[in-house]
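In: Show me how the following folds:
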Amino acid sequence: MLRIILAKPRGFCAGVVRAIDIVERALDLHGAPVYVRHEIVHNRHVVDKLKAKGAIFVEDLSEIPAGSPTIFSAHGVARSVQEDARLRDLPVLDATCPLVTKVHVQGRRYARAGRTLILIGHAGHAEVVGTMGQIDAPIHLVSTAAEVEALPLATDTPVAYVTQTTLSVDDTRSVIAALGARFSDVQGPDVSEICYATQNRQTAVRDLARVSELLIVVGAENSSNSNRLREIGVEMGVPSYLVADGSGVDPAWLDGVSTVGITAGASAPDELVEDVIAALGRLRSIEVSQLDGVEENIEFSLPAELRNVPPRGAAAIAN
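Out: The predicted structure follows:
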């Protein structure tokens, strides 16, 4: 008998639900196609389902015909992209997660106060690219404490930091501590202000790792928050793997294992967790339970023009 324990919470967060709902309701309101700049969330399964319904995903606004409904992804975009959409007369629905928008607002406030801005994040990630393009001031990007030491700034420089929302809370805490040790005048949000969903899923995966011999994280390879969950499992000494769905499960992982923990990144629908459970069930007899954890009931409002369109989107994709 293979015991499977599910983390709580896992999978879709409120920002992802909102983003998918925006695409679904835009399709209902305008009909196909609607255009989405970048993957709406980092999950191929979600993107493929929306493609089948008439969403077209592009990386550049030049690929969108004039006047076509246009959606910005949950990761946010630079102001230059917003301006380009305005100049091309594209009707935009902004699916940027409200917690990412909060980071943009914080960064601009610190910059207006004359502080040198430091962004804690990973170079090239869509959220980081958008954040750096939302703030009209020089930004220093760091991802480790060592990079803080290498910053070309005097120790008495008034600095402020903001963070990518999907980082490891522990890693972020160490970088913030390095900033405090290096600079005499530092301002920034407390670690507790980093995305609630990121914190909840990371706390849950730590609890899960303590009672599991093997950890499986369901999520996409390009999903930052999913990768952090796997890394936490590794840090806790548990063999940990990231899979997109049940096809990624290797039977060899189960050798000598009686308890498997499963969680999912914030952009992974629950049907993919069910697919992994089914894959394990084809290999062994299974018993499934769920850890106690935080009950998330946060919802983010939709753009005004979509609020009267009947909902049907994220729930269908999530299940």
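
In: CA only for contacts and neighbour counts going forward, please
Out: Will do.

In: how far away is residue 170 from residue 242?
Out: If you measure residue 170 against residue 242 using Cα to Cα, to the nearest Å, the figure is 20 Å.

In: Between the two, which has more neighbouring residues?
Out: Higher neighbour count among residue 170 and residue 242: residue 242, with 22 against 13, using other Cα atoms under 10 Å.

In: quick one: secondary structure of residue 3?
Out: strand (DSSP: H, G, I helix; E, B strand; the rest coil).

In: surely it meets residue 280?
Out: No - between residue 3 and residue 280 there is no contact under Cα atoms under 8 Å: 10.1 Å.

In: what about the two, which has more around it?
Out: residue 280 (20 against 16).

In: From residue 171, how far off is that one?
Out: Distance, residue 280 to residue 171, by Cα to Cα: 32 Å.

In: before we move on, what about residue 15?
Out: Relative to residue 171, and taking Cα to Cα, residue 15 is found at 22 Å.

In: structure for this one too, so we can compare:
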Amino acid sequence: MTNDDLVLQTILPVSHDLGGFKVHRTLPNRERTMVGPFIFFDQMGPALMAAGQGIDVRPHPHINLSTVTYLFAGAIGHRDSVGSDIVIEPGAVNLMTAGSGIVHSERSPGEERAKGPELFGIQTWLALPEAVEEIDPAFEHVPRADLPVLEGAGARSRIIMGSLWGATAPTTTYAQTIYADIELDPGGSVPIDDSADERALYLVEGDAALDGMKLEPTILYVVRPGTRATLRSAGGARAMLCGGEAFATPRHVWWNFVSSSRDRINQAKHDWKAGRFAKVPGDEQESIPIPEVPKTVSYP
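Out: This is a model prediction of the structure:
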């Protein structure tokens, strides 16, 4: 099987230095907006910040999407306008469903900030199906212990969302979704089956190959539909598998807003400027102003 038989697209990241840490973004991209419901894919870090520093993502809005935060190292304090206030740690999942509109902030917890916080993880956005784009906003925290982990052949695979390898995560899904954190020991392997319409692999660190095709870190490899293959590592690796059902209608992205309707995004812009979104209890003094030219957009 050739590389073209295995991989439909190879998406290179756009990297941003956010002061103290880097973000590598592969979705959305000029070549492709979505893989299944996944419409945004960011790797945060790895970074080790100095004592007293930390991340401070001020309150900002979202609509018509779900955000999924998953950490390998460090901790992030999450607050939102539905009243959630929780610290996420490695191996757990924060699922925030914006629906008709939500505001949240993400900051390094005080104890982490004091010692010099680590930051290493993946944040993704999932577009919502049209029928539920405007559902009530909600938040869900799934502890590490509640996510199934499958072990064998030198691999440990934690299922973050959906069903894979005969096990199902308890995390809420609105469209058919697969999402897993795969750790491979030296010589380890894991099958990548064809259980979803669209799938992509992302090598976080280490070395790995898909049926002999070498993968490079921070690149998103969109696997050709219907292809079955095996992910292997000679020296050890960590990779993410994501995907799900193909959406029949396109989604538009502008800044933190995702929707099937450009008019809905324009309305959200006006609402944020006018202060019509709800506030974040306990984090009401600051907010991120709407940008003139956002870094996150769909194409064209």
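
In: tm score of chain vs chain?
Out: Scored against TM-score structural alignment, normalised by the length of structure 2, the superposed chains reach a TM-score of 0.26; 140 aligned residues with a Cα RMSD of 6.6 Å.

In: before we move on, back to that, who has more neighbours out of residue 15 and residue 171 of structure 1?
Out: Of the pair residue 15 of structure 1 and residue 171, residue 15 is the one with more neighbours under other Cα under 10 Å, namely 26 against 15.

In: hang on, the more buried one packs against residue 98?
Out: Yes - using Cα under 8 Å, residue 15 of structure 1 is in contact with residue 98, at 7.0 Å.

In: Run through the strands of the stretch 151-300 of structure 1 in chain order.
Out: Secondary structure of the stretch 151-300 of structure 1 (DSSP state E, counting those that start in this stretch): strands located at 159-163, 186-187, 214-218, 240-243, 259-264, 286-290.

In: Rebuild the ones you listed as TSV, extending it with distance to residue 93 of structure 1.
Out: Shown next, in TSV, are the strands of the stretch 151-300 of structure 1 (distance: least, Cα to Cα, whole Å):
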stretch	distance to residue 93 of structure 1
strand 159-163	24
strand 186-187	33
strand 214-218	29
strand 240-243	31
strand 259-264	27
strand 286-290	37
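
In: right, and the ones you listed - which one's nearest residue 19 of structure 1?
Out: strand 259-264 (17.7 Å; Cα to Cα).

In: tell me the angle that closest one makes with strand 214-218.
Out: 20 degrees (axes from the mean of the first three to the mean of the last three Cα atoms, to 10 degrees).

In: Packing partners of strand 259-264 of structure 1?
Out: When contacts are defined as 3 or more Cα pairs under 8 Å, 6 or more residues apart in numbering; DSSP states H and E, strand 259-264 of structure 1 packs onto strand 2-6, helix 196-209, strand 214-218, helix 270-281.

In: Go through those and pick out the most buried.
Out: Highest mean neighbour count among those (mean count of other Cα atoms under 10 Å): strand 214-218, with a mean of 28.

In: now that one against strand 2-6, angle please.
Out: Angle, strand 214-218 of structure 1 to strand 2-6, by the same axes, to 10 degrees: 50 degrees.

In: Who are the packing partners of strand 214-218 of structure 1?
Out: Helices and strands touching strand 214-218 of structure 1, by 3+ Cα pairs under 8 Å, 6+ apart, are helix 224-235, strand 240-243, strand 259-264, helix 270-281.

In: change it to 6 Å
Out: Packing partners of strand 214-218 of structure 1 (3 or more Cα pairs under 6 Å, 6 or more residues apart in numbering; DSSP states H and E): strand 240-243, strand 259-264.

In: and among the ones you listed, the most buried is which?
Out: Neighbour counts (mean count of other Cα under 10 Å) averaged over each of those peak at strand 259-264, with a mean of 26.
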